[in-house]
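sharing a model prediction with you, sequence too.
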Amino acid sequence: MRIVLRRLFSAINPSVNRNAVRFASNDAKKEPKKEEEIKIKNIIVEKFGAITTLNIDRQVTRNSLDIPTLQEMAAAINEFDKDKDAKVLVFYGEGGTFCSGFDMDEMGEKGYSTMTDAAARLLRRPLCDKVTIAAVSGYAVAEGFELALSCDLRVIEDTAVMGFLGRRFGVPLSLYGGRKLTSLVGLSRALDLVITGRLITGVEANQFGLAAKLTSTGTALGEAIKLAKSLSKFPQNALMMDKLAAVNSQLNPNSEESMRDEAVMTSLLGNAIEDIKDGVQKFQKGIGKHGKFYKLSELPLKDWEMEDVSEEIIIKEGVSTTSTTTTTTDKDEKKT
């Protein structure tokens, strides 16, 4: 994917100075014109002139977010914020998947609160003062969906799959996803996705109004880069002022009711953490993996659920009578 990205930029602007960085060392600062790539474990940050890309690269776990990844992302976003030459940040995932959310194994080991503490930088509303774009391909689920919602714009492939899959395991929305989704698509549609946890395709996400651009499979990153390039040409001060005014009007309502609601949600977290522990165990046993919502728990059937009842209408000489037959599967008896 990175090779394709570099070819794309070369085609768009052969003279652009590319810097592939994962945090510049002192040596890199002394030679700013030299292309540098300092590798860390889970993400790759590359600079293409005014455009910065952040690539989540944990393909073994479908680009899930463990604590080191969240810390690396926070540092990279802060570096982008401080970079005077950087104007647009594009998020994407390596290997055809955007992000599958928190690493459930790590959550089971270190706890939900530890994960959310590591993700604190992603709670900021908006995520950055500068423009952010999510190039969504493959799965963007759980906190991965919330990360996409945190960005200002989303370029979504038609075959992308999005949804709050944490619903299966009792994991609440961790990055203000409910508030962000509601502000984008309205309460009714947001409640549908939040309560049911159902998955939607990129096509449906576009119908909901989540996509700045709907594109075909394999083209989200290229289209996001094109969009970023066009936005980087605008005077940035007015753009950021207008963006912040729009975002703050929806996501940062400074009212007693809003603060009270967040306090109530925090008070519910204690019970939710117990559900999360059970959910992690289910996940590790294979229950509910791969987006499955059925057989999330094994419940014994009640007697009435084990009975098959059928009605038979018999007509004799113009008079109809009804015969009811009940079959009890566990006792193999019939009653008429």
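Here it is on my side, so go on. Residues are numbered from 1 along each chain as shown.

switch to C-alpha atoms for all contacts and neighbour counts from now on
OK.

how near is the nearest residue to Leu175 once chain neighbours are set aside to Leu251?
Sequence neighbours aside, Leu123 is the residue nearest to Leu175 in space, at 5.3 Å (criterion: Cα to Cα, 6 or more residues apart in numbering). Leu123 sits at a distance of 11 Å from Leu251 (criterion: Cα to Cα, to the nearest Å).

swap in Arg6?
Distance from Arg6 to Leu251, by Cα to Cα: 35 Å.

nearest the middle, which residue of the chain would you pick?
Phe145 (1.4 Å; Cα atoms, centre = their mean).

can you tell me how far the closest residue to Phe169 other than its chain neighbours is from Arg167?
Spatially, and ignoring its direct neighbours in sequence, Phe169 is nearest to Gly279 (4.0 Å; Cα to Cα, 6+ apart). Separation of Gly279 from Arg167 (Cα to Cα) stands at 9 Å.

structure B:
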Amino acid sequence: MTDTNTAEPVVLTEVRDGIAVVTLNRPQARNAIDYAVAVAVAAAMDEFDARADVRVIVLTGAGPTFCAGMDLKAFLQGEVPALPGRGLAGLTEAPPGKPLIAAVEGHVLAGGFEIALACDLIVAADTASFGLPEVKRGLVAAGGGLLRLPKRIPYQVALETALTGNPLDAHRAYALGLVNRLADPGKALATALELAQEIAANGPLAVQVTKQVLSRSAAWSPQQMWEQQSALTTPVFVSADAREGAAAFAEKRAPHWTGR
């Protein structure tokens, strides 16, 4: 889908050696999210989640800013940058099953921060800043920010961040465990691709199920957790990839994964 003001696609996609890169492409609007972006992001995530040749997805933004959040001009015209069942940017309520890495530069604010929080991992330029300034505009961070942030950093820090609307700089976000890796300015995408390559080198079935167990287990009771984990992991142990991994180790060679 394209931006009617520039005729440029609002989201760019490419695949590099098993890694899909999805780029928010409205740099003139600091990659603010409107309905067209939401539709395009949802379509990209669906495509890459279904493609056997894609193992990891990286989400980034064009230009010096990852995403400034909801397009307030579009909001004032009655537009909602969310999709039913998919959430803000077509992503926050329904992230892909495959690992999703946010590669962020500059300001990661409001809905932009909520999009980053919907990702599994965050790689940030050390000059980036994160914030939920919705309260400063009489709004609420209802795109997942209030739900996810207290699970990613200490509750009191999350509360202060959300109630004041003040930003966290990248170094503090890294120290709190919110950011996985810091990069030099302009190198967030390159660093995220390095991380993605480390993940993509592993067995795709094992990676996908590992993410499922980690993301779902918080909702499992002590009585459920072993049964639920077994239901997800047992097929991995009897897969062709599991046999290939063992054979490759024994033969001292790189494994050749088939995803089966």
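Sure, I can see it. Everything numeric here is computed off the predicted structure, so don't read it as measured data.

neighbour-wise, which of Gly279 and Arg167 of the first structure wins?
Set side by side, Gly279 of the first structure and Arg167 show more neighbours around Gly279, with 23 against 20, by other Cα atoms under 10 Å.

residue ranges of the strands in the first structure, please?
For the first structure, applying DSSP state E gives strands covering 18-21, 43-48, 51-56, 88-93, 131-136, 139-141, 153-157, 161-163, 200-201, 213-215, 307-316, 319-328, 333-335.

report the distance from the first one to the chain centre.
What separates the centre of strand 18-21 of the first structure from the centre of its chain is 26 Å, taken as Cα atoms, centre = their mean, to the nearest Å.

tell me what it is packed against?
With contacts taken as 3 or more Cα pairs under 8 Å, 6 or more residues apart in numbering; DSSP states H and E, strand 18-21 of the first structure sits against strand 43-48.

tilt between the strand it packs on and strand 88-93?
Going by axes from the mean of the first three to the mean of the last three Cα atoms, to 10 degrees, strand 43-48 of the first structure is angled at 140 degrees with respect to strand 88-93.

in the second structure, what range does strand 43-48 of the first structure match?
Counting by TM-score structural alignment, strand 43-48 of the first structure lines up with residues 11-16 of the second structure.

repeat that for stretch 145-153 of the first structure.
Counting by TM-score structural alignment, stretch 145-153 of the first structure corresponds to residues 113-121.

give me the number of residues near the residue lying closest to Lys211 of the second structure once chain neighbours are set aside?
What sits nearest to Lys211 of the second structure in space, not counting adjacent residues and going by Cα to Cα, 6+ apart, is Pro99, at 7.1 Å. By the criterion of other Cα under 10 Å, Pro99 of the second structure has 22 neighbours.

so how far is Met73 of the first structure from the counterpart of Pro99 of the second structure in the first structure?
Under the alignment (TM-score structural alignment), Pro99 of the second structure pairs with Val131 of the first structure. Val131 of the first structure sits 16 Å away from Met73 of the first structure, going by Cα to Cα.

equivalent analysis for Ile67 of the first structure, please.
Distance from Ile67 of the first structure to Met73 of the first structure, by Cα to Cα: 10 Å.
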